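Q: here's a sequence, model it:
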Amino acid sequence: MATSTNEYPAKGYAATSPDSGLAPFSFTRRGLRHDDVLIDISHCGICHSDLHSARNDWGRSTYPVVPGHEIVGTVAAVGEGVTRHQIGDRVAIGCMVDSCMECRHCDADLEQYCQNGGMTGTYNGTDRRDGSPTYGGYSDRIVCREEFVLKVPAGLPMAEAAPLLCAGITTYSPLRTWKVGPGSKVAVAGLGGLGHMGVKLAAAMGAEVTVLSRSESKRADAEKLGAHAFLNTTDRVAMKAKTGYFDLVLNTIPVRHDVTPYLHLLRIDGVQVLVGVIDMLPEMHSGLLLGRKVLTGSGIGGLAQTQEMLDFCAEHGVLPEIETIPIQDVNHAYDRMEASDVKYRFVIDMASLG
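A: Predicted coordinates for the structure are as follows:
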């Protein structure tokens, strides 16, 4: 498998330590392997995972970190063996850039759960073939194995398409896995970057959608986003009235919290899916699960399902609510994101790299 010796100079923004913030960073992308695609990045969404990785909140960052796994752009060059993409195609990369493609999970289109060393992350990962670090989409270009490059449908604007590569698929995947459709009763807990996509997607699938929030100020936004109802979780009477009502609770809350109240809302065989919190949960009385209620989690989707999601969003006009920023404002955007001062996703316009 030949590799081009023509490496590609790249520029972007990187964190060099937990407290460095993000600053301009020059580096090199590998030359094209036979199955690689070179992409000129037009936009990259900002995910809360980017902030956590840049600041080493999870204790596993390897510096320098070039964040970004909500990437869209245009194909600039292809390796000699590439068949899926052509120069000029509108394309996207999500949270992974490789997997073994041979294990039982990869064969089942679940590359995100690869059994041989896990998926290779778009950033802060290690290339499976040469051991080099992976750098993400806060940059002007990226090289990626062709199977992990997705098509951006013509109906999707590039800037709005970017957050779909993480926030979109993270909420789409559990809705599809648990067969949400017309007649389903879905509750979305939390109304942030993930939650607002959960509302839009579930509504587009034909479900009856209720937003769960302790903040009454979210009621108007919930309605604008397509929710059919709003349930204030601090209202005990209202919460009790919905006991056993929902088929699925999509829990997008990103911080440690008690999941018990949401289990009470589920019918028999109802499912609460955690997609936001990555932390230890408070103790829960296991008797709740004896009512045949399911508490589970979900990551992103596989490649086929992510392409399906992009096509679904194009067909149904499902777009995230975004605020576009120049890359020079990324540190301020992190501070605003941490303060929940964004409705609902930041997207970096890479033309600002100059």
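
Q: contacts, neighbours, all on C-alpha from now
A: Noted.

Q: number of residues surrounding Val149?
A: Close neighbours of Val149, defined as other C-alpha atoms under 10 Å, add up to 27.

Q: dump the residue contacts of it.
A: If you count contacts by C-alpha atoms under 8 Å, 6 or more residues apart in numbering, Val149 has them with 37, 91-93, 97.

Q: wait, Met343 touches Gly192, no?
A: Not Met; residue 343 is Lys. Yes. Proximity of Lys343 to Gly192 meets the contact threshold set by C-alpha atoms under 8 Å, at 7.4 Å.

Q: to compare against the first, here's another:
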Amino acid sequence: MKTVGYAALTAESPMAPFVFNRRALRPNDVAMEILYCGVCHSDLHTARNDWGWTVYPALPGHEIVGRVTSVGADVGRYEVGDIVAVGCMVDSCMECDQCRKGEEQLCREGNTNTYNGQDRVTRENTYGGYSKHLVVREEFVLRVPQNLDLAKVAPLLCAGITTYSPLRSWNVVPGSRVAVIGLGGLGHMAVKLAHGMGAKVTVLSRSADKKDDALALGADHFLLSTDSDAMTKAQSSFDLIIDTIPVKHSVDPYVSLLDVDSTLVLVGQVGPMAEHNSVPMLLGRCRIAGSPIGGIKETQEMLDFCAEKNILPDCEMIRMDEINHAFDRMEKADVRYRFVIDMASLNQGSNP
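A: Take a look at the predicted model:
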């Protein structure tokens, strides 16, 4: 299938129209027209090869909402016209212990990323959601609940599941004391989801200007992390801390905020962290952990939970040809809180 998207040809080049072919349907494939695609900070890192493993051309996008246009002969879950979603992965071995228990994101052979991955059959580089069409293995397609606003669903497929998964893994229940460090794309979803689960939510930020936003999003409290007196008073206050800071930093200011046997989970920074002091961990039997996305079953659970609780990200809609400007704004943290591309805009002068 010939289609069009926006891709980076090198680490230095801007995103630009890119004509390419999607594979023909295999028996277990679903083809869709993409309606909306969220813009994740990982897209920017990949386009600019910040992590050093980008394969070019690089066509990002792993927060995808679309309409089914055709299905393979063996597909039984979806029909033409269904509204569906695809997140950060499009395949895995489906046979290892992790895949069998629904943790495909932890596949022993490595899951296949939606973009900048390697197709398990052809070994070709995968292209993501900054395009008009997508072809995906049936098991990695998700059903979008009917009552959700389609224009805002896309970021749930990464920002949503990235923060929902640790909340579930560390057993957040009504009354749990949850802190969220940072109030960007991930942080604002962590606040909404934890609040939806009935937790007592505190937002930590270096900026006092974030207080009103934090409370409006559902936080019960706001803690200014540069206020040493307030940080001292907050020691041993939390059962779980979700750290969404996307750059190298020290966790030392935050570990002492954990209660005994509690956990700080890193979901923002991908790469090196600053050295940390083990004393608060040893004395409080605390943990520093990491968490990726969730598996397909958990991602569907998250979508259904958001439908039940009417939880959606705060989004700013952009055209596809505004992606380079959006990347520039993301670097300056100038977005509240997630960009979403209206893929209908890709029809305007960009058809193959």
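
Q: returning to what we had before: quick one, which of the contacts of Val149 of the first structure are buried?
A: Neighbour-count burial (16 or more other C-alpha atoms under 10 Å) applied to the contacts of Val149 of the first structure gives 37, 91-93, 97.

Q: among those residues, which one lies nearest to Asp107 of the first structure?
A: Set against Asp107 of the first structure, the nearest of those by C-alpha to C-alpha is Val97 (16.3 Å).

Q: which stretches of the stretch 151-300 of the second structure form strands?
A: Remark: strands assigned in the stretch 151-300 of the second structure by DSSP state E, counting those that start in this stretch are 177-181, 200-205, 221-224, 238-243, 258-266, 287-290.

Q: need those in TSV with distance to Gly102 of the second structure, can you?
A: Putting those into TSV (distance: least, C-alpha to C-alpha, whole Å) gives the following:
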stretch	distance to Gly102 of the second structure
strand 177-181	26
strand 200-205	29
strand 221-224	35
strand 238-243	23
strand 258-266	21
strand 287-290	18
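
Q: reformat those strands as TSV; add distance to Tyr78 of the second structure and mean neighbour count.
A: Output for those, formatted as TSV (distance: least, C-alpha to C-alpha, whole Å; neighbours: other C-alpha atoms under 10 Å):
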stretch	distance to Tyr78 of the second structure	mean neighbour count
strand 177-181	37	27
strand 200-205	38	25
strand 221-224	43	18
strand 238-243	35	25
strand 258-266	35	21
strand 287-290	34	15
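
Q: contacting residues for the counterpart of Asp91 of the second structure in the first structure?
A: Counting by TM-score structural alignment, Asp91 of the second structure corresponds to Asp98 in the first structure. Asp98 of the first structure makes contacts with 119-121, 127-128, 145, 148, as judged by C-alpha under 8 Å, 6+ apart.

Q: helix, strand or coil for the equivalent of Arg123 of the second structure over in the first structure?
A: Taking TM-score structural alignment, Arg123 of the second structure has Gly131 as its aligned residue in the first structure. Using DSSP: H, G, I helix; E, B strand; the rest coil, the structure places Gly131 of the first structure in coil.

Q: distance of Gly131 of the first structure from Cys95 of the first structure?
A: Applying C-alpha to C-alpha, to the nearest Å, the value for Gly131 of the first structure to Cys95 of the first structure is 18 Å.

Q: how about the helices in the stretch 201-350 of the second structure?
A: Ranges of helices in the stretch 201-350 of the second structure, per DSSP state H, counting those that start in this stretch, are 211-217, 228-233, 252-255, 279-284, 296-309, 323-331.
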